[in-house]
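Trainee: fold the following and give me the result.
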Amino acid sequence: MQTNLSDSAKRLVHAAEAERVLRSCVHCGFCNATCPTYQVLGDELDGPRGRIYLIKQFLETDEVSDSTQEHLDRCLTCRNCETTCPSGVEYHKLLDIGRAAVEARVERPLGERLLRAGLRAVVPRPRLFQALTRSGQAFRPLLPAALKAKLPAHVARAKERPQGQHARQVLMLEGCVQQSLSPNTNAATARVLDRFGIGVTPAREAGCCGAVDYHLNAQDTGLDRARRNIDAWWPAIQAGAEAIVQTASGCGAFVKEYGYLLRDDPAYADKARQVSTLAKDLVEVLREAPLETVTLCADKRLAFHCPCTLQHAQKLGGAVEDVLKRLGFHLTAVPDAHLCCGSAGTYSITQPVLSRQLRDNKLNALESGKPDAIVTANIGCQTHLDGAGRTPVRHWIEVVDEAMG
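Mentor: All right, here's what the predicted structure looks like:
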């Protein structure tokens, strides 16, 4: 695509990157065929091709409006379009640049500003989030339905983690909201890894991966969180930790981008690249384990929801399903498994109507095979889908841990 950036656009920090991505697009429109928001709304400007046009128009003419911001906000950043694109357009990189540039020019209504500031103040802080979650649970009957759906009806307590020492050690990102909404997930991960002779080295100083701030256009704050995590992990990496395991695929996708995001930071570029290389979704570690040597009771019919951050961002579609099948679980078929559930980080809060419609469509597909339970690999998807109060939704590693006994 021919592109001529305006003088002001050329002064943007990532102007060259924006131009590179824009020029790679041939405008074929294949992306719209798999875009969840385009399928629901049927508006060209609510599909990847239309959003690319909007960003291009802004960067060339320096003209932008709240309508442009609205169409960019509606994007889930599911990256389904990138899986579909025959030209390899790195749409999410252009979207991040475009959103940040538009944010600097278009003032949001007060309500939106307060909501986004509130999300950034609460979600990345596990202790604060936990306190608010517990308060919400205590007053659950009094909450409005929309807020009640965000709180799980039951939170399984975290079981004891193994204390055994192993030659093989990995780090594990504990996450933000997962510690409150599904605290047993990481404990189950530690127990399953222990079965295969892998220990988890604690890194208490590591915190939020930075994705929440970054995708709400507070990009500098998100990168600062990335730097703090690198500092927290670095001693263990130097001591020989073989991987940084993520049990939330959304966090994993972002940590794997550290090398790209900090490529121009002379103090962190090399470390960030190494961290991105070591970052592994849990399934990448377990699929190399001798799973066939384990005896377990895999008597449940499961439907697996593959998060967008796992299949489109990390390119690990089918990996969890393969592990579950090797362990003896029966998986039901899921139509349109490539489509987003509507969670998308904070999207379910900032775009509630679209998000609920996508959730209900996804649940209809997941439940079509009459599963006993739905399992997934991302806390956002898990909470979002479970909030409908239909088939129970859990992290897949918890089901594996229980089946191992």
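Trainee: please make it C-alpha for all contacts and neighbour counts, starting now.
Mentor: OK.
Trainee: contact partners of stretch 315-332?
Mentor: Residues outside stretch 315-332 that contact it (Cα atoms under 8 Å, 6 or more residues apart in numbering): 283-284, 286-287, 291-292, 294, 296, 298-304, 306, 310-311, 369-371.
Trainee: are any of these buried, and which?
Mentor: 283-284, 286, 298, 301-304, 306, 310-311, 369, 371 (16 or more other Cα atoms under 10 Å).
Trainee: so which of these comes closest to G222?
Mentor: L310 (20.5 Å; Cα to Cα).
Trainee: touching, the closest one and S249? I think so.
Mentor: Yes. Using Cα atoms under 8 Å, L310 is in contact with S249, at 5.5 Å.
Trainee: what do the two both touch?
Mentor: A377.
Trainee: hmm, back to that, from the contacts of stretch 315-332, which ones fall inside strands?
Mentor: Of the contacts of stretch 315-332, the ones assigned to strands by DSSP state E are R301, L302, A303, F304.
Trainee: any chance of the residues you listed in TSV, plus distance to T277?
Mentor: What follows is the ones in strands among the contacts of stretch 315-332, written out as TSV (distance: Cα to Cα, whole Å):
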residue	distance to T277
R301	35
L302	31
A303	30
F304	27
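Trainee: what's the neighbour count on the residue nearest to Q314 when sequence neighbours are not counted?
Mentor: Nearest non-adjacent residue to Q314, counting by Cα to Cα, 6 or more residues apart in numbering: A253, 6.0 Å away. Look at A253: counted by other Cα atoms under 10 Å, it has 24 neighbours.
Trainee: here is the second sequence; please produce its structure so I can put it next to the first one:
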Amino acid sequence: MQTTLSEHASQLPRAAEAERILRSCVHCGFCNATCPTYQLLGDELDGPRGRIYLIKQVLEGNEVTRKTQEHLDRCLSCRNCETTCPSGVEYHNLLDIGRAVVDAAVQRPLAQRLLRQGLRKLVPNPGLFKGLIGSGQVFRALLPGHLESKLPRSAEPAKQRPTALNARKMLILEGCVQSSLSPNTNAAAVRVLDQLKISVTSIKQAGCCGAVEYHLDAQTAGLDRARRNIDAWWPSIELGAEAIVQTASGCGAFIKEYGHLLSTDPAYADKARRVSALAKDLVEVLRDEELERLGVKSAQSIAFHCPCTLQHAQKLGGAVEAVLTSLGFNLTAVPEGHLCCGSAGTYSITQPELSLQLRDNKLNALESGKPDVIATANIGCQTHLGGAGRTPVRHWIELVEAALP
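Mentor: The predicted structure follows:
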């Protein structure tokens, strides 16, 4: 695609990257065929090809409008289009660049600004979030439906973590909301890894991965959180930590971007690349181990929802399914497994109508094989799908841990 950046756009820190990505797009339209919002709305500007065209216009100096912002806001950032694209267009990076330029030029309505500011304050703060969840449970009956559905209906309390030290050592990210919404997930992961003679440590100073702020109009704040996490992990990395494990694929996808997003920061570029290289989704660790040592036994029928951040961002589609099958779980078929469930970080709050349509479509596909339980690999998807109150939804590692002898 021929592109001529405006004088202003050419001065942006990521101008060369934006121009390279724009020129790699051949406008074939294959991306629209797998775009969830294009399928729902049928509007060219609500598909990747149309959004690329909008960003091109903005970077070439054309007028930026609220409508432009709305079309970019409706994107789930699911990256399904990247999996489909034959030209390898790095759409998510272009979207980040375009959104930053548009958001700097167009002021959102007050209600949206307050909502996004509130989410940026609340979600990355585990203590504050936990207090709000507790209050929400007390006043559940008074909450609007779309907020009430975000509260966990039942969450298994965290089991005790093993204290024995093994020769192999890894770090684990506790995350922001998972400790409140699904407190046993990380505990289950630690217990399973202990069975494989791997000790796992969480570093208290490592908090939110930064994705929430980065994707809610505060890219600088998101990258500052990335730097703080790198600083927190670095002493353990120097002491030989084998990996940084994430049980939430959304966090993992963003941490694996640290190296790219901080590549121009002379103080952090090398460290960020190292952290991204060490970042592993839990399934990347387990699939390389001798899983027969676990002795797992289960007759449960499972439908696995592969989060977009696992299959499209981390390119690990099919990995969890392979591990569960090897452990003896019965997996049901899931039609259109490549499509987003509509959670997409805070999308289910900022775009509730589209999100609920996608959720219901996804649940219909997941439940078509009549599973006993739905498993997933990301707390956002787990909460969003579970909020419908239909088939129970759990993190897959909890099912594995529960089936240990």
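Trainee: biggest separation within the ones in strands among the contacts of stretch 315-332 of structure 1, which pair?
Mentor: Farthest pair in those (Cα to Cα) is R301 and F304. Separation: 9.9 Å.
Trainee: let's verify R157 of structure 1: helix, strand, or coil?
Mentor: Put simply, R157 of structure 1 is coil when judged by DSSP: H, G, I helix; E, B strand; the rest coil.
Trainee: let me see the contact set for it.
Mentor: The neighbours of R157 of structure 1, taking Cα under 8 Å, 6+ apart as the test, are S182, P183, N184.
Trainee: for A365 of structure 2, same thing?
Mentor: A365 of structure 2 sits next to V334, P335, E336, G337 when contact means Cα under 8 Å, 6+ apart.
Trainee: repeat for Y38 of structure 1
Mentor: Contacts of Y38 of structure 1 by Cα under 8 Å, 6+ apart are N32, E44, D46, G47.
Trainee: of these, just the buried ones, PyMOL syntax please.
Mentor: In PyMOL syntax, the buried subset of these is picked out as below (16+ other Cα under 10 Å):
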select buried, resi 32+44+46+47
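Trainee: ok, the contacts of Y38 of structure 1 vs S135 of structure 1, which is closest?
Mentor: D46 (37.3 Å).
Trainee: ranges for the helices of the stretch 151-300 of structure 2?
Mentor: 178-181, 184-195, 211-214, 219-238, 249-255, 258-261, 269-278, 282-286 (DSSP state H, counting those that start in this stretch).
Trainee: and the longest one against structure 1, how far off on average?
Mentor: For helix 219-238 of structure 2, the mean distance to aligned residues of structure 1 following superposition is 0.3 Å (mean Cα distance after the TM-score superposition for structure 1).
Trainee: which residues sit against that helix?
Mentor: 100, 203, 205-214, 255, 258, 261-262, 268, 271-272, 275.
Trainee: equivalent analysis for the last one, please.
Mentor: Helix 282-286 of structure 2 has contacts (Cα under 8 Å, 6+ apart) with A189, L193, V245, Q246, T247, A319, V320, V323.
Trainee: can I get the residues you listed in a markdown table with distance to I379 of structure 2 and neighbour count?
Mentor: As requested, these are arranged in a markdown table below (distance: Cα to Cα, whole Å; neighbours: other Cα atoms under 10 Å):
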| residue | distance to I379 of structure 2 | neighbour count |
| --- | --- | --- |
| A189 | 14 | 24 |
| L193 | 20 | 21 |
| V245 | 15 | 26 |
| Q246 | 11 | 26 |
| T247 | 8 | 25 |
| A319 | 18 | 17 |
| V320 | 15 | 24 |
| V323 | 19 | 18 |
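Trainee: now, the residues you listed that are in strands?
Mentor: If you go by DSSP E, the contacts of helix 282-286 of structure 2 have V245, Q246 in strands.
Trainee: before we move on, back to that, pull out the buried residues from the contacts of helix 219-238 of structure 2.
Mentor: Buried among those by 16+ other Cα under 10 Å: 100, 206-214, 255, 258, 261-262, 268, 271-272, 275.
Trainee: for L181 of structure 1, which non-adjacent residue is closest in space?
Mentor: Nearest-residue entry for L181 of structure 1: V155, 6.3 Å, with adjacent residues in sequence omitted and distances by Cα to Cα, 6+ apart.
Trainee: the one you found - how many residues pack around it?
Mentor: 13.
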